[in-house]
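>>> A predicted structure for the sequence below; I have some questions about it.
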Amino acid sequence: MPDFIFCLPLRSMSAAEKKKIFDFSVLQRIFFFVKPYKKYFYLSLLLAIFMAVAAPIRPYLIQLTVNGSTGKVNQVPDWVRFVLFGQDLSDVSRFIISVTIFQIGFILLETSIRFLFSYITAWMGQHVVKDLRVAVYKKVLGLNLRQFDQTPIGTLTTRTINDIESINEIFSDGLIPIVADLLTIIITLGTMFYMDWKLTLVCLTPFPIMIIATYYFKESVNKSFIQVRNAVAALNAFVQEHITGMQVVQAFAAEEKEANAFQEINKKHRDANIHAIFAYSVFFPVVEVVLALSMGILVWWIADKSLDAGMLVAFILYLNQIFRPLRVIADKFNVLQMGMIAAERVLKVLDNTDELPPSPADAYKPSKIRGDIHFKQVSFSYTGNQNVLHGINFEVKAGETVALVGHTGSGKTSIISLLNRLYQIQEGEIAIDGVDISRWDTDCLRSGIGVVLQDVFLFSGTILENITLRNPAISIQQVEEAAKMIGVHDFIMQLPGGYQYNVMERGSTLSLGQRQLISFIRALLYDPAILILDEATSSIDTESELLIEKAIETLIAGRTSIVIAHRLSTIRKANQIIVLDKGELKEKGNHAELLRAGGFYARLHEMQFGKKKAVLQ
């Protein structure tokens, strides 16, 4: 295999290229990941050649042994004399003993080579899978969040786990084993033609039946496997989504309906597998029948022509060496095809260009962030078709607190997502400390912005791990100080194990309010220059809210803060209040100014406090 195969870059292919060289092109791109292990690849090819060349040796020696034991005079080739160390082979007993001893040693060597071949191909496949999985996961980490909005998580899980595992079979059961089997068949056929071309042609008379059966088997199983892979992706997506949303399923008594939906998807998976099983059940008996026909014709021909018994035994062994790989070569070809189908899906993830541009080589990376924020005529769309923000323009001075208010869907969360560069804007500019955020080092930018979201996500692990995000530079003492600052330390210490308490996936063992408090500690601990609070007190009871409001006052002092709140009572002290409606900036000013203006903010204020007053009455 030429070295250029290992050096091909990852790139997108045109439809015309896919039609012309689809399979070979995908294979080339997978071999890009073989480059670090190409010496093992070459070694596996050498071992395959050795096994193919060695395949006809033992049947030929058995032929000589049978002929010698039946009294037929053997014309022993020079290479046989050489491998038997030049012994005098005129004595039949000595000849048989010498050949038997050699065969035992040769079998041990051949078995060792086959073991080494299988181990190296599997070892190489596992290393390629490891490197490919890391590359895919890194790619997923860098994708635009829009991809996660549009793609089921279960589908990405299938690409990262199941499909990449299928690529391993390209090496362990696919390409290289197919090459080894084909070489064995070719060399064995060549040996048979050399020994007796007429007898070989006679033996291969039923062979067209085998070719036809192999073709239909390959097509049938390949179609079934594609259906299986699609069904697996659908199953993963369905199960992941519904287990995550199990609370909603049970709350609305939708268990039976969802179980029926799952049965339909599972039925497609079952039917595809049964179709493949049927193809196997037909193909393997056909192979056995064709082999039996070939052997029957062989025996008839040798008996009719009065050929020696050694030739009969040798050709029976040769036929087995041809048909044994043929039994599985069609299956291996399907494994190769499935690996390449999986590889195509994985490469689509790697080819995905919907990601934020990387930090420029001369990225802005200050030692300290002041916290000036400036949105300049920013427009943004999640889908590229309809904008959710229209010409947003505002400025926040370092150390100021700005509040974003508006109805649900007005664009508040979109603004803070853009500030973190979680999405790419279509128009305008966002600057921090006078520098466009596209010129910032992304890690530096995000490390300087602390976020407490309304929908708190906790990972499976301990409270300490969720607060520090497994950052070894953060000590337990720092965590405890941050917890004490907002009055949460006592609550954590009451849990079994304290900071080592396992919160389980998504923090399911904690209440919404407790998860919110842990998220708040996480933001506080990183001492950000800019603090974003997205409905940070929405899931917390009154007592906890009082604790957090005290901590917020301490935290936002001297720090640029963006607060999103539906409850206007929490943002009265903000230096600036920005009112949004349907993605447009309607008003901005402080609490008193906006009330005097009598616009959107005044109406929101009247709606909230008017309702509250009515309830009190």
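It's in.

>>> Only C-alpha atoms from now on, for both contacts and neighbour counts.
OK.

>>> Report the buried residues of stretch 481-492.
Neighbour-count burial for stretch 481-492, counted by 16 or more other CA atoms under 10 Å, picks out 482-483, 485-489, 492.

>>> Could you single out the nearest of the residues you listed to Ile548?
Ile486 (6.0 Å; CA to CA).

>>> which residue packs closest to that closest one, ignoring adjacent ones?
Of all residues not flanking Ile486 in the chain, Ala551 sits nearest, at 5.1 Å (CA to CA, 6 or more residues apart in numbering).

>>> here comes the other one, which I'd like you to weigh against the first:
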Amino acid sequence: MRDFRKEEEIEKAYDSKLMKRLLRYAQPYWKILLLCIILLLFVTGVELARPYLIRVAIDEHINVMNHAQVVMNEPPAEDVEYVEFRGNYLVRERLLETEYPDLERWQIIRDDGQSFIMEDFHRTPSDIEVGEDGTGYYAEFNGQTRRLTQLADQEYSDFREQDYTGLTGIALFLLSIMIVGFFLNYLQVYILNKTSQRIIFNMRHEVFTHLQKMSLSYFDNNPVGRLVTRVTNDTETLNEMYTGVLVNLFKDLFMLLGIIIIMFSLNAQLALSTFAVLPLVIVVAAFFRKYAREAYRKVRVKLARINSTISENISGMKIIQLFNQQKRKLNEFKKINNEYFDATMRHIFVYAIFRPSMDLLYSLALAILIWYGGGRVVTSALEFGILYAFTDYIRRFFQPINDLTEKYNILQSAMASSERIFKILDTEEDISEPAEPVKLPDRLEGRIEFDDVDFSYDGEEWVLRDINLEIEPGETIALVGATGAGKSSIIKLLSRFYDIQKGSIKIDGTDIRKYPRHELRRHIGVVLQEVFLFTGTVADNITLHRDDISQEEIVEAAEYVNADKFITKLKNGYKHKVTERGSTFSAGEKQLIAFARTLAYDPDILVLDEATANIDTETELLIQDALYKLTENRTTIVIAHRLSTIQHADRIVVLHKGRIREIGDHQELLDQEGIYHDLYQLQYKDQLLQNREDLKKKSS
């Protein structure tokens, strides 16, 4: 597990090279992603329009007492709305494009449910007092007195008619753009997620395809759990990066730029005072970026250790319980668990500081806005709608900044995941396909030659040395020897699961490295000691979903190896469902299915790797008569610890410490009284002792 933790330690919060590689996967979909960005632009525009429209509603239709009414003697030449009032034509000054400096300005004010016209325009202060004397109504404010003309209810309604109409229009327009925004946002989210899933689909497919090309040595050095994590969890993390970070960063950018532009266009001084907190925001974000990366790295390292510890202990639980190691293992786990807990708490501390800090800075910006902007509203220097819009925009401005924590976390995870995925993809195949492949014939003769073969799994410790062996077509060769002698290595080399370091292996006179691997393996049938059954039916596990193998051939192959005797007793026969790894079948039954599978593929070369090691005596008797049929007209290599199963082999090859020590048939090797004789004596010593006792009794 050391390598796994090392991967976590070298990860970066952002790596431009990794990002470029990730963007290459998105390149085929750049038009769709560009469409998503354009849709995001419109969605952002809809979101930014809401506060602005509400500002328009407040300042231009609800709170209009501060608006001057230009008094004209005739309807205005400009195409604007006006109100006839006692022989005059009153037009709101804000609606006119042309200035009329010589004309009077009147103002409408409201007090205690009554409406008045003030003929000398003055922005209505908050402390105005309306009174009545013998000559009519008057208004007092700031030590000044203005005469007022009372309006009838209908006259006031006439003045506000355009406001009622405007508010209705704004409400309908706001509702319309929100509905459009909803559908645009739905379309954008759907397209983006579908595209992201397609990108991840392609990446996952590429990783799995690459794994299938790797030799067995790669899987020897990489645990299955780690590889499964790469294909599933790591690719899903990248999916979050494509959807939550890559494209949505444009939305944040559009949002921030749009808010800045709108706020400065509404009131530059108020915008400058509000954005006075931005330097502090930048400083806090910089500190967060530094410490969050360090905290994240430590969490990932400790998480890798805790995962490896759990995996190791669960896998070895039988040994732990047998030797009463529960307490010691629990103490080890407690220590690692505490380290992970401490690292997680440091990570939480960093994030717990950042988010409240941003909230504090947001509150500071809001306080400045209320203090400065609110004061200007009180003095009628600023309209209330603008102040409202600013409070809404400043909240929206800090939203992407607050989301930075989540996006930064996703980005870090994406960099780590992409680094691990690309490490797999960058691992070159150590068994390469031939540059100029030799096409194999439909049937092989089956002549096999090992010429001065040397092989090592790690390049240091030699497993096979100076292997020279010729196997004639149709010949049955048995490989025997102690554990670690190199028997299984020979058949792995024959199928090119590994490549040799020296010498050559030839089939029908051609080096196997010149054959395409998939064609070579199509002619070699292998039955392993540990049979792997896939989820599906019994028939599927015999054919491995090859369409050219008929049901009749399946049954025939099963009958040849006597597998039909138990298959026909199953509930659904050949359609019986096989659970994961064939857990409901005995070792012997799985072995018989493997024999049927090999026979159904009709290979030219047959390899039996300890194929009868896990089969009980009764089952072994069932397949012994099938072995003759299986090996007939096929070159066969048999590896077995049970010497009784290979006594009828044409030749027996004895391996010892990676070298061929003896070759001959059963009786010849016994007569030599060498390694084979010793193995035979060890295996059958009880039987030999019993025979000697019987002879003694007879002689006495």
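Nice, thanks for sending it over. All figures in this text were calculated on a predicted structure; none of them were measured in a lab.

>>> among the buried residues of stretch 481-492 of the first structure, which two are most distant?
Spanning the widest gap among those are Met485 and Ile492, at 13.1 Å by CA to CA.

>>> what sits in contact with each of those two?
Common neighbours of Met485 of the first structure and Ile492, counting by CA atoms under 8 Å, 6 or more residues apart in numbering, are absent.

>>> coming back round to it: what helix or strand is the counterpart of the residue nearest to Ile486 of the first structure in the second structure located in?
Alignment note (TM-score structural alignment): Ala551 of the first structure maps to Ala626 of the second structure. According to DSSP states H and E, Ala626 of the second structure maps onto helix 617-631.

>>> Trace Leu278 of the second structure over to the first structure, please.
Looking across to the first structure (by TM-score structural alignment), Leu278 of the second structure lines up with Phe207.

>>> Neighbours of that match, how many?
Using other CA atoms under 10 Å, Phe207 of the first structure has 18 other residues around it.

>>> Contact partners for it?
Counted by CA under 8 Å, 6+ apart, Phe207 of the first structure has contacts Val290.

>>> Can you tell me, leaving aside adjacent residues, what's nearest to the residue sitting nearest the centre point of the second structure?
Residue closest to the average C-alpha location in the second structure (CA atoms, centre = their mean): Glu236, at 1.3 Å. What sits nearest to Glu236 of the second structure in space, not counting adjacent residues and going by CA to CA, 6+ apart, is Ile200, at 7.3 Å.

>>> Which of the helices or strands spans the counterpart of Met607 of the first structure in the second structure?
Taking TM-score structural alignment, Met607 of the first structure has Leu682 as its aligned residue in the second structure. In this assignment (DSSP H and E), Leu682 of the second structure forms part of helix 675-683.

>>> And for the counterpart of the residue nearest to Glu236 of the second structure in the first structure, the neighbour number?
The alignment partner of Ile200 of the second structure in the first structure, by TM-score structural alignment, is Val129. Around Val129 of the first structure there are 24 other residues, counting by other CA under 10 Å.

>>> Hmm, Val129 of the first structure is touching Ile164, no?
Yes. Applying CA atoms under 8 Å as the test, Val129 of the first structure and Ile164 come out as touching, 6.2 Å apart.

>>> Quick check: of the buried residues of stretch 481-492 of the first structure, which lies closest to Arg572 of the first structure?
Ile486 (21.1 Å).

>>> Correct me if wrong: that closest one contacts Leu547.
Yes. Shown here, Ile486 of the first structure and Leu547 form a contact pair, counting by CA under 8 Å, at 6.2 Å.
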